[in-house]
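*Asks:* I would like the atomic coordinates for the input below:
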Amino acid sequence: MTGLLYKTWEELESTFEHSFGKTTDFVKVPVMFNERKCWILYYSSLVGSANLSSKLMLPFSQHAGKAESLEQFRAAALASINYMYLTDWIQIARQLNKNSVCILVEGEYEALSIEIGGYTERSISEPEIQQSIYGPKIAFTESIETNISIMRRVLRTKSLQIESYDLSSDKVTGAVLVYLDDVIAPELLQEARQRIQRMEGKKVATLNHLLEGLRDDKKANFFPTLMINERQDSCVAQLLEGRAVVFMEGSPQGIILPAVFQDFFKSPEDAYVPAAMMLFMRLLRYCAFFITLLLPGIYIGVINFNYEIIPINLAIVIAGLRSNLPFPSVIELLLVEAAFEIMREGSVRMPKVVGNALTVVGALVIGEAVVQAGVVSIVVVIIVALTGLSSYAFTYYNFAFSIRLLRFVFIGIASILGIFGVFLGCVILFAYLVNQRSFGYPYFQMNSKRSLL
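*Replies:* Here you go, the predicted structure:
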């Protein structure tokens, strides 16, 4: 659109309708500014009426009749309020969507935008996904300004840098790149800037859209190469290791870049416990990784192909439990896995008050019923339960979800090739991880901190 310099006052009414449509929360108030026509523009859904009255309308009634220019009025009545002068309608639309108020005066070449605020934001709360026993109970919110404030409360240093970017084509959706300029590697910072700039002007509605744009390539990845984090202490620790964090307006999580394989085995409380305890807990997570990924496939391989590798007494017990079952072992295992995944998904959608209780009761009732009915064996129920519990050992949901999906791949390979298929799948997966990179850094490196500093 053309700038305000080329708009006559009579054309403003049609300009409003063309720029903002007929949305009912767009408010345009006609007033007089020292015998000149004036419009006050804002969204009622973003600007609180109390703030509008006290910060603008009252000073306007006292000073607008005496001011010779918009700048003179601002200096006299709005000196303590953040402001910006705008020269085109794209800038006006952008500021209005940031809970600002714009003032247009007949004969003035620029519009005055002032920050009023007043809409309700979600308060800072505890993390809901990445919970921990120790450490601060502070999670990010949907506001970029609040998230930056949360970071600055801990990192009180001039080296903490914030770079702002406009992602959407209408320059309404914003993102910020946060880093420590005396710690981050220059090549990592340059690569991060280039990838974010690559997203400018595109339709970026959710954090996942931004995540896809920041990835190294457009190929499907078995494991996430970027980390989504909702905790203040975790993001601060990553910045101190020489990484960067990206926040997007409207998302209560940050994207940590780069992220390597071993990062997903860390937990927020690792920094608050003795080294021996931290090492033990991390080893447990690695064990949980192999149990979640391989245990069902190993069971299928042993039962169908390589039963001779287990003790004879155990083989007799398993054979007795599997006698008279109606389904092959693969179908039996997949049915129980599917039932467990459905219960897991249902527990997420249920109200919190009844979700946990119904999940536990449902698992007990269904598990007992299918075993008593002779549909599945108790061994399969135990394996699926152990596998499902192991998947909860990881604090990063995307990583745990990737393991759960790959588990079905190993089940399929084991049903065809047995234990050899499980071993072959492990070799292929290892080769894949070794060849993966995250922002140029090897994905399977064992010491990410040393490589990033």
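
*Asks:* contacts, neighbours, all on C-alpha from now
*Replies:* Fine.

*Asks:* Buried residues in whichever helix in the chain runs longest, which are they?
*Replies:* When the chain is parsed with DSSP state H, its longest helix is helix 275-304. Neighbour counts over helix 275-304 (16 or more other CA atoms under 10 Å) mark 278, 281-282, 285-286, 288-289, 291-304 as buried.

*Asks:* Second input sequence below; structure requested for side-by-side comparison:
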Amino acid sequence: MPKRPIHPKKQINRTKESYHESVENLPPHEHTGVPIEPDVKVNLERIWLELGKSDDLVIREIRFERSELVAAAVIYIDGLSDSAIVNSYIFDVLKYSLHGNGEQDGDAVNKTVLAEELLHGIGSIHTVPDMASLYRNMLSGEAIILLQGSCEAYRADIRQWKGREVTESTNQTSVRGPRESFTETLRINTSLVRRKIKDPRLWLETISVGRVTKTDVTLMYLNGIAKPSVVDEVRNRLRAIDIDGVLDGGNIEELIEDERFSLFPTIYNTELPDSVAGQLLEGKVAIMVDGTPNVLVVPSQLVAFFQSTEDYYQRWIYASLLRMLRFISVFISLLLPSMYIAITTFHRDMLPTSLLISLSAQREGVPFPAFVEALLMEITFEILREAGLRMPRAIGQAVSVVGTLVIGQAAVEAGIVSAAMVIVVSVTAISTFTLPAYSMSIPIRILRFLLMGMAASFGLFGIIMGLFVLLLHLCALRSFGEPFMAPFGPFAGSDNRDSILRLPRWFSFNRPSTAQPSNRTRIRKRS
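*Replies:* This next block holds a predicted model:
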């Protein structure tokens, strides 16, 4: 029940001076527990000063008839709120309730009560208990309504700002399947998933993260399918974040992941709504951050980074072959330069005689050993790739492709590197692009250099030892308490129906046990 307003003519218990004395010692931007005063003018003055008299702060006042006393005020941020709704709807309600036939001061209390009752009858308007909530909601694009004599304010959800339209993803492209991708607007992102999962069990929880930015972070999961302990763990980690600002989902990912010093990402991120919807159906939890088009999904496994959404939109035979090709490409990208270094440096007897003679002839004029040769080419290609990403799109792609060809050809003609090394580095770089998840290609590129150093030092033995340590590290990783290497370690036979191979839909009756969903039944068997 709303609190009974105080008569405007009665003495207000706390005057403007006493109010400022009570809040003058507060730390900047800390208003938790600061009450909303019944005098509208006191609240308006504080808001005006706290926001530094900003030009985009809009304050509209309504006064009692034949009186200088402010009866109500509407406050909003220009550019974040829809001013047309304020002018055509909210003001009409306030004027109707505050400008009735009665013009005597004694009717002011009844008018304020009527205004509160009308506001409570509007579904999109809710109460604001204190100044901290007032600032948070106002700076999120909502309009704040203050009534004379009321110790509560009201917020109207009229958020409207310019945002990017739903377009095709530029980072995760697919040949077959939906083309839409997430945007920077949180509510649009949640609606894209709602369109695909029309079930009341799809629950959303919004948490404000960041002492200064107050960024909205939405937790999304299917109740009854997602594991409750995982949902609780995600919620607790988000609420435990104490930072001044969150500007992207990467800030959240870095603060809640299990292994903070591992090269491998243990949290999956995607721009595709259908990918999020598919993983929610498997019992996972999605984390959406306002202001970023990337959605985080937990818990995650290594195999998820090799899967593409279009694998599930085409025949299972094609999808299985393409998925196997991705695994082979990753091994090529990781091991090809180091294998070349190890064989040409320590194990030349493994090569056929004709190939050995050809490689030796190519390396006659090269002044560097194979390791230095590979290192120079790999670093050069990484520089060109990074330059292609940062340069304007009109010339970025041309520079990365043409620059690689020109520099490679010039290096061979100058005798700095051999032609075989250019081929090895080119095939290695192209293999990296087969991964659907860009976040997984980065650790592969870093580990490539480490394995090259092991190969130059110990040959094939160094490569084997490096792979052994890498496998142990992957098996030790956890994603929100769940094994990162599942379903391979620990081994789950039923989950391997959708790991390296994607078996037919009618063969996968249960959801993967990697996320330990509460309800594992996916397809009911025919009787």
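
*Asks:* TM between them?
*Replies:* TM-score of the superposed chains, computed with TM-score structural alignment, normalised by the length of the first structure, equals 0.93; 452 aligned residues with a CA RMSD of 2.2 Å.

*Asks:* rewinding a little: what's the matching range in the second structure for the longest helix of the first structure?
*Replies:* Mapping helix 275-304 of the first structure onto the second structure (TM-score structural alignment) gives residues 316-345.

*Asks:* Comparing the matching stretch with the first structure, how large is the average distance?
*Replies:* Superposed on the first structure, stretch 316-345 of the second structure shows a mean distance of 0.9 Å to its aligned residues (mean CA distance after the TM-score superposition for the first structure).

*Asks:* If you count neighbours, what's buried in stretch 301-313 of the second structure?
*Replies:* Buried, per 16+ other CA under 10 Å, within stretch 301-313 of the second structure: Q301, L302, V303, F305, F306, Q307, S308, T309, E310, D311, Y312.

*Asks:* ditto for stretch 95-115 of the first structure
*Replies:* 95-106, 109-115.

*Asks:* got the end-to-end distance for that stretch?
*Replies:* 9 Å (CA to CA, to the nearest Å).

*Asks:* what's it aligned against in the second structure?
*Replies:* The aligned range for stretch 95-115 of the first structure is 137-157, by TM-score structural alignment.

*Asks:* What count of nearby residues applies to the equivalent of A175 of the first structure over in the second structure?
*Replies:* Alignment note: A175 of the first structure maps to V217 in the second structure; criterion TM-score structural alignment. Burial of V217 of the second structure is recorded as 21 neighbouring residues (other CA atoms under 10 Å).

*Asks:* right, and V217 of the second structure touches S208 too?
*Replies:* Yes - the pair V217 of the second structure / S208 is scored as a contact, 6.1 Å apart, by CA atoms under 8 Å.

*Asks:* Show me the residue at the heart of the first structure, geometrically.
*Replies:* Residue closest to the average C-alpha location in the first structure (CA atoms, centre = their mean): Q253, at 4.1 Å.

*Asks:* And the strands in the second structure?
*Replies:* 57-63, 70-77, 125-128, 143-147, 153-156, 202-209, 215-222, 268-270, 285-289, 295-298, 478-479, 482-483 (DSSP state E).

*Asks:* any chance of these in TSV, plus distance to V246 of the second structure?
*Replies:* Formatted as TSV, the strands of the second structure follow (distance: least, CA to CA, whole Å):
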stretch	distance to V246 of the second structure
strand 57-63	24
strand 70-77	21
strand 125-128	24
strand 143-147	24
strand 153-156	24
strand 202-209	7
strand 215-222	6
strand 268-270	16
strand 285-289	9
strand 295-298	14
strand 478-479	22
strand 482-483	26
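
*Asks:* And these: which comes nearest L255 of the second structure?
*Replies:* strand 202-209 (11.6 Å; CA to CA).

*Asks:* Show me which positions of the closest one end up buried.
*Replies:* Within strand 202-209 of the second structure, judged by 16+ other CA under 10 Å, the buried ones are L202, S208, V209.

*Asks:* Map the second one across to the first structure for me.
*Replies:* Matched by TM-score structural alignment, S208 of the second structure corresponds to D166 in the first structure.

*Asks:* which non-adjacent residue is nearest that match?
*Replies:* G174 (4.7 Å; CA to CA, 6 or more residues apart in numbering).

*Asks:* now do I298 of the first structure
*Replies:* I419 (6.2 Å).

*Asks:* do E68 of the first structure as well
*Replies:* N34 (7.2 Å).

*Asks:* Verify the contact between the one you found and A67 for me.
*Replies:* Yes - counting by CA under 8 Å, a contact exists between N34 of the first structure and A67, whose distance comes to 6.6 Å.
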